[in-house]
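Student: From the sequence below, what's the structure:
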Amino acid sequence: MSQHELRTVTVTRYITPLREGGSLPALAEADDDFKYVLKFRGAGHGVKALIAELIGGEIARVLGLKVPELVFANLDEAFGRTEGDEEIQDLLQGSQGLNLALHFLSGAITFDPVVTLVDPALASKIVWLDAFITNVDRTFRNTNMLIWNKELWLIDHGAALYFHHSWTNHEKQAKSPFALIKDHVLLPQATQLEEADKEAKTLLTEDRIREIINLIPDTWLEWEGYDESAQELREAYTRFLLTRLAHTENFIKEAQDAGKALI
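Tutor: Predicted coordinates for the structure are as follows:
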């Protein structure tokens, strides 16, 4: 399997909803006998949340950060018909076809910043990633990180790339500093952002970015009310990320200033 291919599994068993997630993800089992945290295309933000999850997770992986394996998860049309909960049945029926799932890290515990101090180099990489992909959701209230086998793992990037919800002024938004970085749970430890920036730019080449964007299935790029083709939408995501990569000084300065304000 090349650097950027995702496996496709078929969901065989819906185990339980994970109600701590706003989009009602679920623990499920697939035909490879592994358990997954399943994110549904029929949930609140639809396929755009799955696209953000896919792009954010795979960019994190390129940067050498630990992310559970992402897979495409197929739900066939018969799935969920016997589900007793009407809300869940509607979600399953509205999510036929390809969804996204993360390998379930059994026994993992939620990262607690009071208990675990993160190394400045690692903290800086994670803050850099979240400023780059405009991820609003790695705060003290909701860290979206797990400790598994004594290592830090990143989960849940569905709230990233929020420019795609309005889909206007891509260029302006790509160059924006990302003020919400001030709420990042690891900002106090992120004292090596310039070093993280140099390393990220050597790893995150244009080819790598295009490989990741090309993973997005065509069926996730059929947006109601939009005339662009799937390939045109992929190109817009690619341009956004390449422009942002060319102007990292904007969000690095914002993060550094926010970090100083904490002292």
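
Student: C-alpha only now, for contacts and for neighbours.
Tutor: OK.

Student: for V67, helix, strand, or coil?
Tutor: Assigned with DSSP: H, G, I helix; E, B strand; the rest coil, V67 falls in the coil class.

Student: In this structure L98 contacts L92, no?
Tutor: No. L98 is beyond contact range of L92, at 11.6 Å (criterion: C-alpha atoms under 8 Å).

Student: where do the helices sit along the stretch 51-200 of the chain?
Tutor: 86-93, 120-132, 163-166, 170-174, 193-203 (DSSP state H, counting those that start in this stretch).

Student: Highest mean neighbour count out of those helices?
Tutor: helix 120-132 (a mean of 23; mean count of other C-alpha atoms under 10 Å).

Student: on contacts alone, who are the packing partners of it?
Tutor: helix 193-203, helix 230-246, helix 248-262 (3 or more C-alpha pairs under 8 Å, 6 or more residues apart in numbering; DSSP states H and E).

Student: okay, now I252: neighbour count?
Tutor: 22 (other C-alpha atoms under 10 Å).

Student: May I have the residues that are in contact with it?
Tutor: 128, 131, 177, 193-194 (C-alpha atoms under 8 Å, 6 or more residues apart in numbering).

Student: Now show me the structure for the sequence below, then we'll compare the two:
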Amino acid sequence: MLKEVIATRFITPLREGGSLPGLVEADDLAAYVLKFTGAGQGRKTLVAEVVCGELARRLGLRVPRLVTVELDSVLGLGEPDQQVQDLLRSSGGTNLGMDFLSGALGFDPLAFPVDRAEAGRIVWFDALINNVDRSWRNPNLLMHRGDLWLIDHGATMIWHHNWPSAEASAARPYDASDHALARFRPDIAAAA
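Tutor: Predicted coordinates:
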């Protein structure tokens, strides 16, 4: 079960990514990246975040801790951006948050080396969950205190948006040619 917190302050929108997450402070005085229930991708992306994020954690991969965040829609009244105000207003109630990794840097495969074993475990995991969103253009990986962290699993398990196609989707081979870690020659066999 995920820890429950209450958002006490909306800090800022994070304009990286299609879902427009935001940074909030909660009643436990921690900062969280908030994924809104009112975002265009819908609640199923938040389900994928929880299922795949917790699965990654149980497989020993680094993923920010997930929490449920109660959001009072009035927190957005002072936000000058109308799009963000609308998102906050439509997301009152329970939302999904993840620990904010202060000081983390976006992963750049040219700047940060990754060993074959770790690359293999991540690519294997992405194949398992059918992650279509961890390319070199949008790696959804962070470097935090020298470690590689996985973030943003909303574009996984895409078959659960259309259950009649789930079996065919599961049978398709995973294409890792564009994966953010492909250049590190991931050891998929060892990961399997």
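
Student: Could you get me the TM-score between them?
Tutor: The TM-score (TM-score structural alignment, normalised by the length of structure 2) is 0.94; 192 aligned residues with a C-alpha RMSD of 1.4 Å.

Student: Format the contacts of I252 of structure 1 as TSV; extra columns: distance to N144 of structure 1.
Tutor: Below are these laid out as TSV (distance: C-alpha to C-alpha, whole Å):
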residue	distance to N144 of structure 1
W128	16
A131	15
P177	22
L193	20
E194	24
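
Student: Please identify which pair of these lies farthest apart.
Tutor: Spanning the widest gap among these are P177 and E194, at 15.0 Å by C-alpha to C-alpha.

Student: Which member of the contacts of I252 of structure 1 is positioned nearest D119 of structure 1?
Tutor: L193 (12.5 Å).

Student: who touches the aligned partner of the closest one in structure 2 in this structure?
Tutor: Aligned counterpart of L193 of structure 1 in structure 2: I188 (TM-score structural alignment). Taking C-alpha under 8 Å, 6+ apart, we find I188 of structure 2 in contact with 117, 120-121, 123-124.

Student: Structure 1: matching residues for stretch 58-65 of structure 2?
Tutor: Using TM-score structural alignment, stretch 58-65 of structure 2 pairs with 62-69 in structure 1.

Student: what distance separates stretch 19-26 of structure 2 from the centre of its chain?
Tutor: Put simply, stretch 19-26 of structure 2 sits 12 Å off its chain's centre (C-alpha atoms, centre = their mean, to the nearest Å).

Student: Now check structure 1 for the residue matching D81 of structure 2.
Tutor: So, by TM-score structural alignment, D81 of structure 2 is matched to D85.

Student: and its match, how many residues sit next to it?
Tutor: Neighbours around D85 of structure 1, by other C-alpha under 10 Å: 10.

Student: Check G84 of structure 1 too.
Tutor: 9.

Student: How much space separates the residue positioned nearest the centre of structure 1 from R61 of structure 1?
Tutor: Most central in structure 1 under C-alpha atoms, centre = their mean is H157, positioned 2.3 Å from the mean C-alpha point. H157 of structure 1 sits 12 Å away from R61 of structure 1, going by C-alpha to C-alpha, to the nearest Å.

Student: Could you do E171 of structure 1 as well?
Tutor: Taking C-alpha to C-alpha, one finds E171 of structure 1 at 25 Å from R61 of structure 1.

Student: repeat for F178 of structure 1
Tutor: For F178 of structure 1 relative to R61 of structure 1 (C-alpha to C-alpha), the value is 22 Å.

Student: that older thread, what residue of structure 2 takes the place of the residue nearest to the centre of structure 1?
Tutor: So H157 of structure 1 corresponds to H153, using TM-score structural alignment.

Student: what residues are up against that match?
Tutor: With C-alpha under 8 Å, 6+ apart, H153 of structure 2 has these contacts: 45, 48-49, 52-53, 131, 133.

Student: sorry, back to before: what about the match of stretch 58-65 of structure 2, start to end distance?
Tutor: 13 Å.

Student: Check what contacts that stretch and list those residues.
Tutor: Taking C-alpha under 8 Å, 6+ apart as the rule, stretch 62-69 of structure 1 contacts 57, 60-61, 102-105, 125-126, 152-155, 200, 203-204.

Student: what's in contact with the longest strand seen in structure 2?
Tutor: Using DSSP state E to define each element, structure 2 has its longest strand at strand 3-13. Defining contact as C-alpha under 8 Å, 6+ apart, one finds that strand 3-13 of structure 2 is touched by 20-28, 66-72, 75-76, 84.
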